[in-house]
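Colleague: test case, fold it:
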Amino acid sequence: MGLIEKKVRFSPIGYTRYLRGLKKPHSMFREGKILESLASKSWEIAPGNTTVSPKAYFLDGQLERITGTAYTDDPYTAMHGGFTVEHAPTRAYRLKDAWMMNGFIYKGLHNFRLHPSFQLSKKMNYFPPAIIEAEINDAAIYSTSEGNQYFGLWLTDDCANYALAAAEGVPVTSNIIPYSHMLEYESFLEMNPIRTNAAYLKNAIFFDDNWGNNQNKHTRFAANRNKLLSLFPAASHPGVFILRRNSGISRVMLNEIEIAEQLREKYGFKIVDVTKNSVSEILSACSGAKILIGIEGSHLFHGLMTLESGASVLVLQPPNRFSAVIKNTTDMENINYSFVVGIQKEENFYIDLEEVERTLSLLRF
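Modeller: Next up is the predicted model:
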């Protein structure tokens, strides 16, 4: 299992996407029905289960400020909780004779996209490689297109999937590195994948959980957290504020630094900046935190990787882009979720410190 051969091989497979009727693109991962139809074998790795979504902590009148959402259909229901969540089982699929090129995996008439288009080489998009550099038997693909687009999902999903890949075959991903902090995390989490954009996969193993956070995923996520905490142990402290600044999709909080500094002065919060600090510096500050605070976004997942059960997250939400994505992870890890919705000012927003303090009191801080 897992034989890797360095072999030059010619294949025009990447050019089939230009032929009419042959282009059937899919995002990679969570394509169970498609994978089942293509698989030579499929099996269940872990069963599904059900949980009840807990209510978030928030002040009266906050939800009424929301003017727009992102990846959240019904903020009122999501934040009030009390509903049952069905988490799908984790399944594996083995596909024979697949090809991996320029952020895509090709199988028959189908291609699976591992990256958003803006991360791919435009030149290679029009002139894909025709020379394959390696043949891999039992390649296990743990990357997802969502994980390569959103850093938070890479940490929670792709890094957790790596354990599945290592157990079932040879972990394989593309050689495109979308995040500055990625390689440092891979070192800490003992991830050592094969990186390639030109390979023939004799057997390719894929995984699917249909966005579920079943017990097995919690176990894998917790194992990664324990690895990080063993490297960055710390005594309990009040909390950490993670500055977002202008990183990622724009959502500018006009008084972000002011709020962070006041929390440091009044309550002893630590402050880290994802645009300036290394992973080591960020995790050292987050380890032991009782509360994680910051603007809604993937940068908060640095802190979520170290928070232990019973800790809390306070998310500062832009009123025109309210998102409940982070709550999926806090619910899985028994972490309290709270939020304050900002006040719009032209294209940006600001947060009322008094509302932050009142929300902290709800968390018994």
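
Colleague: only C-alpha atoms from now on, for both contacts and neighbour counts.
Modeller: Will do.

Colleague: now for the residue most central in space within the chain: which residues touch it?
Modeller: Centrality entry for the chain: nearest residue to the mean C-alpha point is Leu153, 0.7 Å, by C-alpha atoms, centre = their mean. Contact analysis of Leu153 by C-alpha atoms under 8 Å, 6 or more residues apart in numbering lists Glu146, Gly147, Ser298.

Colleague: for the first one, which non-adjacent residue is spatially closest?
Modeller: Here the nearest residue to Glu146 in space, its sequence neighbours aside, is Leu153; by C-alpha to C-alpha, 6 or more residues apart in numbering that works out to 6.6 Å.

Colleague: now the one you found: how far from Val52?
Modeller: According to C-alpha to C-alpha, to the nearest Å, Leu153 stands 22 Å off from Val52.

Colleague: cool, and Phe127?
Modeller: Taking C-alpha to C-alpha as the measure, Phe127 falls 49 Å from Val52.

Colleague: doesn't Val272 lie inside a strand?
Modeller: Yes: assessed by DSSP: H, G, I helix; E, B strand; the rest coil, Val272 belongs to a strand.

Colleague: which residue ranges form the helices in the stretch 101-250 of the chain?
Modeller: Assigned by DSSP state H, counting those that start in this stretch, the stretch 101-250 of the chain shows helices spanning 122-126, 145-149, 151-153, 159-168, 182-188, 215-231.

Colleague: next, the structure of the following sequence, for comparison with the previous one:
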Amino acid sequence: MTLSPILYRLHQRFGTPPTPQQVAAETVTVCPAETVPRPPAWFLPGQLDHVRGYPAMSDPEAQRIRISEGEVTHGATMAYRLDRAALLGGYVFAGGARHQMIMDRAPFGPRHPRALQGDVSGDVALIGTPVSDIYFGHYLMDDSATALLAQEFGTVRAPFGRRRSGWTHAHDYRRMMDINVPELGDTALGQVWLFDDIGMNSNRRQRMQQLRERLRPKHSTRSGHGVFIIRARSGQVMRHLENETELADELARRGFEIVDPMQETAADLVQRLSGSALAVSVEGSALTHAYLTMQDRGAMIAIQPPWRFDNVWKDFTDLLGMRYGFVLGEGGRDSFRVDIADVLRTIDLILG
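Modeller: Purely as a prediction, here's the structure:
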């Protein structure tokens, strides 16, 4: 039995608990911070007038800076080794510090962690974040890229996540990318490596390119084409595009592949999306299918709900030298419409 959750809460009540970085027995700078030019996003005049709101916990100014030309400093990629650590309820406890890895609440009372099981040799390297615990795109891109880094430090594992069991596409993609990360429940880890792997630096770019290369099929049915990815009512946050069918019909007349991930296997998606030059979809994890498969230097257009203006995809497209554009819709917080003419004009703009 371990009392780590109780001890941590006592630290919180009577002082400031240490951070995992402060209690780390070893710290490795995998890649230092890098400052690079940032290209502007592609969008029509007047689009920002349609913005009504932003995602929860989002900084509006940061969202606007993302789409502006300038310089950006990408954070360093770091690895930290903690000793006498335990994974409890999706949180790592060590030396009075706590590190959150899933979106669930932290455990409160005593826990009974198991000893490490299976083919673990040397240290454990744990991957996972609260964001990747609930969003398909971050799980597939962020955690898979971190897995390539983590294997250099130990046996790669992840905390058990109850939300991910139904993500069949994600698990199939990982098999195709040769990413195998067994999950752990409450476990006494001993020594464990944790990672700060958010910065879109050159080391992360190399790993993301490696994942894309692993998915690239030997033979693609098309090349240089456009794709429209149906979102419908899928996803964690409601972003229902009311005229999605009409937009799909118009893009189909213009030669776009219309892809519905809910109706196709991961292998089929890879085959149909590979080599595409432009991907269009409602902003969200559905764009992950195209990001991992489209041609180098491709382009992406995110259709944005007016009450949830989010340009996280700009960071990912910048990482690989892709172009990024967006179109704002109009409507309510859960359901909206987009001007199809604006989408077509933005396509012409971004493709030149």
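
Colleague: circling back: any idea what the residue nearest to the centre of the first structure aligns with in the second structure?
Modeller: With the correspondence set by TM-score structural alignment, Leu153 of the first structure lines up against His138 in the second structure.

Colleague: measure that match to Ser285 of the second structure for me?
Modeller: According to C-alpha to C-alpha, His138 of the second structure and Ser285 of the second structure sit 8 Å apart.

Colleague: swap in Leu292 of the second structure?
Modeller: 12 Å.

Colleague: same thing with His99 of the second structure?
Modeller: The gap separating His99 of the second structure from Ser285 of the second structure is 25 Å, by C-alpha to C-alpha.

Colleague: okay, these two: which has more neighbours?
Modeller: Ser285 (22 against 17; other C-alpha atoms under 10 Å).

Colleague: looking for the alignment partner of the more buried one in the first structure.
Modeller: By TM-score structural alignment, Ser285 of the second structure lines up with Ser298 in the first structure.

Colleague: now that match: closest residue in space, sequence neighbours ignored.
Modeller: Among residues not flanking Ser298 of the first structure along the chain, Gly152 sits closest, at 4.3 Å (C-alpha to C-alpha, 6+ apart).

Colleague: check Val92 of the second structure too.
Modeller: Spatially, and ignoring its direct neighbours in sequence, Val92 of the second structure is nearest to His99 (5.0 Å; C-alpha to C-alpha, 6+ apart).

Colleague: please name the nearest non-neighbouring residue to the alignment partner in the second structure of Ser143 of the first structure.
Modeller: Aligned by TM-score structural alignment, Ser143 of the first structure pairs with Gly128 of the second structure. Leaving aside its chain neighbours, Gly128 of the second structure sits nearest to Met101 (5.4 Å; criterion: C-alpha to C-alpha, 6+ apart).

Colleague: name the SS class of Ser309 of the first structure, please.
Modeller: Classification of Ser309 of the first structure using three-state DSSP returns coil.

Colleague: returning to what we had before: out of the helices of the stretch 101-250 of the first structure, which comes closest to Phe206 of the first structure?
Modeller: Ranking the helices of the stretch 101-250 of the first structure by proximity to Phe206 of the first structure (C-alpha to C-alpha) places helix 159-168 first, at 8.3 Å.

Colleague: just the buried residues of that closest one, please?
Modeller: For helix 159-168 of the first structure, the neighbour count (16 or more other C-alpha atoms under 10 Å) marks Cys159, Ala160, Asn161, Tyr162, Ala163, Leu164, Ala165, Ala166, Glu168 as buried.

Colleague: show me the contacts for the fifth one.
Modeller: Spelled out, that is Ala163 of the first structure. By C-alpha under 8 Å, 6+ apart, the contact list for Ala163 of the first structure reads Arg220.

Colleague: which position in the second structure pairs with it?
Modeller: With TM-score structural alignment as the criterion, Ala163 of the first structure matches Leu148.

Colleague: any idea how far the closest residue to Leu287 of the second structure other than its chain neighbours lies from Ile102 of the second structure?
Modeller: Distances taken as C-alpha to C-alpha, 6+ apart put Ser281 closest to Leu287 of the second structure, at 6.4 Å, once the chain neighbours are dropped. To Ile102 of the second structure, Ser281 of the second structure is 27 Å away according to C-alpha to C-alpha.

Colleague: now do Asp249 of the second structure
Modeller: Taking C-alpha to C-alpha as the measure, Asp249 of the second structure falls 39 Å from Ile102 of the second structure.

Colleague: and what of Ala62 of the second structure?
Modeller: Ala62 of the second structure is 25 Å from Ile102 of the second structure, where distance means C-alpha to C-alpha.

Colleague: neighbour-wise, which of the two wins?
Modeller: Taking neighbours as other C-alpha under 10 Å, Ala62 of the second structure and Ile102 compare with Ile102 leading, 23 against 12.

Colleague: matching that one against the first structure, which residue comes up?
Modeller: Matched to the first structure by TM-score structural alignment, Ile102 of the second structure sits across from His115.

Colleague: and Arg175 of the second structure, by the same measure?
Modeller: Matched by TM-score structural alignment, Arg175 of the second structure corresponds to Ser187 in the first structure.

Colleague: with Ala248 of the second structure instead?
Modeller: Here Ala248 of the second structure is matched to Ala260 in the first structure, going by TM-score structural alignment.

Colleague: contacting residues around its match?
Modeller: Counting by C-alpha under 8 Å, 6+ apart, Ala260 of the first structure touches Phe241, Leu243, Phe269, Ile271.

Colleague: residue in the second structure paired with the second one?
Modeller: Spelled out, that is Leu243 of the first structure. By TM-score structural alignment, Leu243 of the first structure lines up with Ile230.
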